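**Student:** Based on what follows, work out the 3D shape:
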Amino acid sequence: MKNVAIIGGTGYGAIELIRLLHTHKHLQVKKIISHSQFGEHITSVYPHLTGFVEEPMEEFEVTSLIEEVDIVFFATPAGVAKELIPKFADSTVQCIDLSGDLRLHSKEAYEKWYGKQAAPKELLNQAVYGLTEIYHEQVKGAKIISNPGCFPTSALLGLIPALENKIITSNHIVIDGKTAVSGAGRTPTASTHFSDTNENITPYKIGKHQHIPEIDQVLSKIAGDAINTTFTTHLIPMTRGLICTIYAELAKEISTEAVIDLYRTYYEKHRFVRIKEIGAFPTTKDVYGSNYCDIGLHVDERTNQLIIASAIDNLVKGAAGQAIQNANLMNGWEEAEGLDAIPIFP
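**Tutor:** Here you go, the predicted model:
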């Protein structure tokens, strides 16, 4: 059994880590670190954890972490993990960052899109981008993982098989993303207030969402050429769930059946990606509370476009679940360990 520390212990990503790790055969939560609430019991913030987590939250102290834990999950806001991860450089502790600190290779891009100083180049070079199904082999040998963002996970899993197999062009890819309110985090704002979000759909961060360069970076690497997507996000009145509807120009004549067959072959060894039957498309309820990504596909002959719908739970496959999936691979365990749950319905 390996011990885990979760840094940023009161956010939604951390709470999902605690929930999922509770049934993990090889991992146990040893420490929960909170800069703002150390000394308090997490049950004072989340009463539903009563009887499951009894130890008080602690302040960050690297020496005790190195001595007592094997894996650290950073469920922190942007700007924190890049300062803390180098403190573990001379240890055997594995670090998995759920923030965006290590996702962008370019220092200039990070500072432009995140508005913060970038991580040292040496740290960026060590981090493996943990889009598990795509970088499966690289994750196996990693010590530092940069967990993908929620929107990039959905969009990239939806797009990569088509782009890699050259059935779509890279000229004009449009990604229409919709996410639940939990994607904005736990800190309340005017835009996430019930009166603003209920019975309302709000486009936000148009042209300046920090996930844009992350998506473009991965797709450009896959294509071997620069790709600039059109990516728009919308806040919708749900607690959790995310879906991307993607439009891409076809590069050759192909049927919907052939595209579905291609995707099923591409993901046949990856149990957490499920491809829908012809004429069927995913909903966020199909993956609620689970680590699945469900993908539906349609060839629109009238417009010569491939339409892709890709749904995930933003807090699981888009955050904590994928982080655990990566931890499993890093340690040679069954990839689905701790994650083999049926989606919640209704």
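**Student:** make it CA atoms for all contacts and neighbour counts henceforth
**Tutor:** OK.
**Student:** can you confirm T233 is in a helix?
**Tutor:** No: assessed by DSSP: H, G, I helix; E, B strand; the rest coil, T233 does not belong to a helix; its assignment is strand.
**Student:** shouldn't it be in contact with K205?
**Tutor:** Yes: using C-alpha atoms under 8 Å, T233 is in contact with K205, at 7.0 Å.
**Student:** Between these two, which is the more surrounded one?
**Tutor:** T233 (20 against 11; other C-alpha atoms under 10 Å).
**Student:** That one and V174: what is the separation?
**Tutor:** Per C-alpha to C-alpha, to the nearest Å, T233 is found 11 Å from V174.
**Student:** can you check W333 too?
**Tutor:** 37 Å.
**Student:** If you count surrounding residues, which of these two has more?
**Tutor:** Higher neighbour count among W333 and V174: V174, with 18 against 14, using other C-alpha under 10 Å.
**Student:** The more buried one: what's it in contact with?
**Tutor:** T229, T230, F231, I246, Y247, A248 (C-alpha atoms under 8 Å, 6 or more residues apart in numbering).
**Student:** for the residues you listed, which one is nearest F73?
**Tutor:** Distance to F73 across those (C-alpha to C-alpha) is lowest for F231, with 28.4 Å.
**Student:** and the closest residue to that closest one other than its chain neighbours, which of the three is it?
**Tutor:** The shortest distance from F231 to any non-neighbouring residue, by C-alpha to C-alpha, 6 or more residues apart in numbering, is to I175 (4.7 Å). Of the three states, I175 takes strand according to three-state DSSP.
**Student:** separation between I175 and I201?
**Tutor:** 17 Å.
**Student:** for comparison, sequence B:
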Amino acid sequence: MSNKLKAALLGASGYTGADLLRIGVLHPQLEFTALTANTHAGKPLGTVFPHLDGLGLPRLQQTDDMKWQDFDVVFCGLPHATSQEIIAEIVENHDRPRIIDMSADYRLRDPDSYQKWYGNKHIAPHLQEKAVYGLSEHYREQIKDARIIACPGCYPTAALMALIPLAKAALIDPADIIIDAKSGVSGAGRGLKQNTLFTEAGESLSPYAVASHRHSAELDQEISLAAEQQVAVGFTPHLIPMSRGELVTCHLRLAEGKSAADLRAALKAKYDVEPFVHILDEGVMPSTSMVRGSNLCKINVFEDRIPGRAIVIATLDNLVKGSAGQAIQNFNIAFGIEETTGLQQVAMFP
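**Tutor:** I've put the predicted structure just below:
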């Protein structure tokens, strides 16, 4: 009899679901015993994702057919607003499983903020107190005992890794943060959208959701907590013509008397013991090719030519450290498993 923890994945036909399975299927203490994809129910997974054929994974099924008590953990890869209802049903009516949610439904502590940014009222705001923001390196202790682990968005993961230690140490002016962010097309999901068609996105770089991207809410929330004051962050995302990868360039005003070297020292002090977050050698430029397919986040600090300012650049794979890999990392933390288990993939290059 297997002593692996039994897992279900909701939304197995999306990109994050596919990467969760790509990584998780080789995890020595994790067994996926149910996969849902309502529009593909009854099909073998290989008909939806041929690269996952032959792995012994179960057929896709309807979410309504799930028996929640059969699982130790449920990974949720469903769109926002869909997740909250299912998670509420599980948590309110069953003493198990634990939930690792890759949607936005339990990331925001303020229900009013959720309604503002996502356009609909949260149906279970009372469950927010059971949820922990799943930024692994910064909420590790809370994640250990949480019933609901709300994995951050991909952009916030990259930006917050770079900015939280600096805001906490009062090394930067939190009211003057500008984040220029770029992501591969997979960040938009697998649904059919005109702007992600090959002929629309290929050989083109374009901003989107200017001054209105939903991840702004997470950035404001977490940087405000770190800085101990309410702030609003300047954030502009861009779509780049590649399948995966993400890079954020953070333009910062230094606190009085501080230098880029101080920022670098603070980041190294925080992350030198972390297996997945690396501060690069001085002068080395982060690039998406350093992290593709891995659970790594690479960061570096540069002195701006404008006095009193600095530039911090971070890169990660939006589908791994920005989503599925972070979910597996949080699974390891939650169940007392060595944190690097199943996540030691070397970046793919070229």
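**Student:** that older thread, among the contacts of V174 of structure 1, which recur in structure 2?
**Tutor:** With both residues aligned by TM-score structural alignment, their matches' C-alpha atoms under 8 Å, the contacts of the contacts of V174 of structure 1 that structure 2 also has are T229, T230, F231, I246, Y247, A248.
**Student:** Now for those residues: which two are most distant?
**Tutor:** F231 and A248 (12.2 Å).
**Student:** Counterpart of I167 of structure 1 over in structure 2?
**Tutor:** Using TM-score structural alignment as the criterion, I167 of structure 1 maps onto L171 of structure 2.
**Student:** Give me the nearest residue to that match, chain neighbours excluded.
**Tutor:** A255 (5.1 Å).
**Student:** I figured the one you found was touching D173, is that so?
**Tutor:** Yes: contact criterion C-alpha under 8 Å: A255 of structure 2 and D173 qualify, at 5.5 Å.
**Student:** Quick check: buried residues in the lengthiest helix in structure 1?
**Tutor:** Counting by DSSP state H, the longest helix found in structure 1 is helix 150-164. Buried residues in helix 150-164 of structure 1, counted by 16 or more other C-alpha atoms under 10 Å: 150-163.
**Student:** Stretch 27-36 of structure 1 now?
**Tutor:** Under the neighbour-count criterion of 16+ other C-alpha under 10 Å, stretch 27-36 of structure 1 has L27, Q28, V29, K30, K31, I32, I33, S34 buried.
**Student:** What is the burial count for the match of I167 of structure 1?
**Tutor:** The tally of other residues near L171 of structure 2 (other C-alpha under 10 Å) stands at 23.
**Student:** Now do the SS call for K82 of structure 1.
**Tutor:** Assigned by three-state DSSP, the conformation of K82 of structure 1 is helix.
**Student:** which residues of structure 2 fall in strands?
**Tutor:** Along structure 2, counting by DSSP state E, strands occupy 5-10, 30-36, 60-61, 73-76, 98-101, 131-133, 148-150, 172-183, 206-207, 234-239, 246-254, 277-279, 297-303, 309-316.
**Student:** and P44 of structure 2, which of the ones you listed is closest to it?
**Tutor:** Here strand 60-61 is closest among the strands of structure 2 (C-alpha to C-alpha), at 6.2 Å.
**Student:** what's that closest one aligned against in structure 1?
**Tutor:** Against structure 1, strand 60-61 of structure 2 falls on residues 57-58 (TM-score structural alignment).
**Student:** Residue in structure 2 paired with R274 of structure 1?
**Tutor:** By TM-score structural alignment, R274 of structure 1 lines up with H278.
**Student:** Please, where are all the helices along structure 1?
**Tutor:** 12-21, 62-68, 81-84, 107-114, 121-126, 136-140, 150-164, 194-197, 211-223, 256-266, 321-330.
**Student:** Please tabulate the ones you listed in CSV, including the columns distance to D97 of structure 1.
**Tutor:** Formatted as CSV, the helices of structure 1 follow (distance: least, C-alpha to C-alpha, whole Å):
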stretch, distance to D97 of structure 1
helix 12-21, 11
helix 62-68, 16
helix 81-84, 7
helix 107-114, 15
helix 121-126, 12
helix 136-140, 13
helix 150-164, 13
helix 194-197, 29
helix 211-223, 15
helix 256-266, 27
helix 321-330, 8
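**Student:** Name the stretch among those that sits most buried.
**Tutor:** Of all those, helix 321-330 has the most neighbours on average by mean count of other C-alpha atoms under 10 Å, namely a mean of 25.
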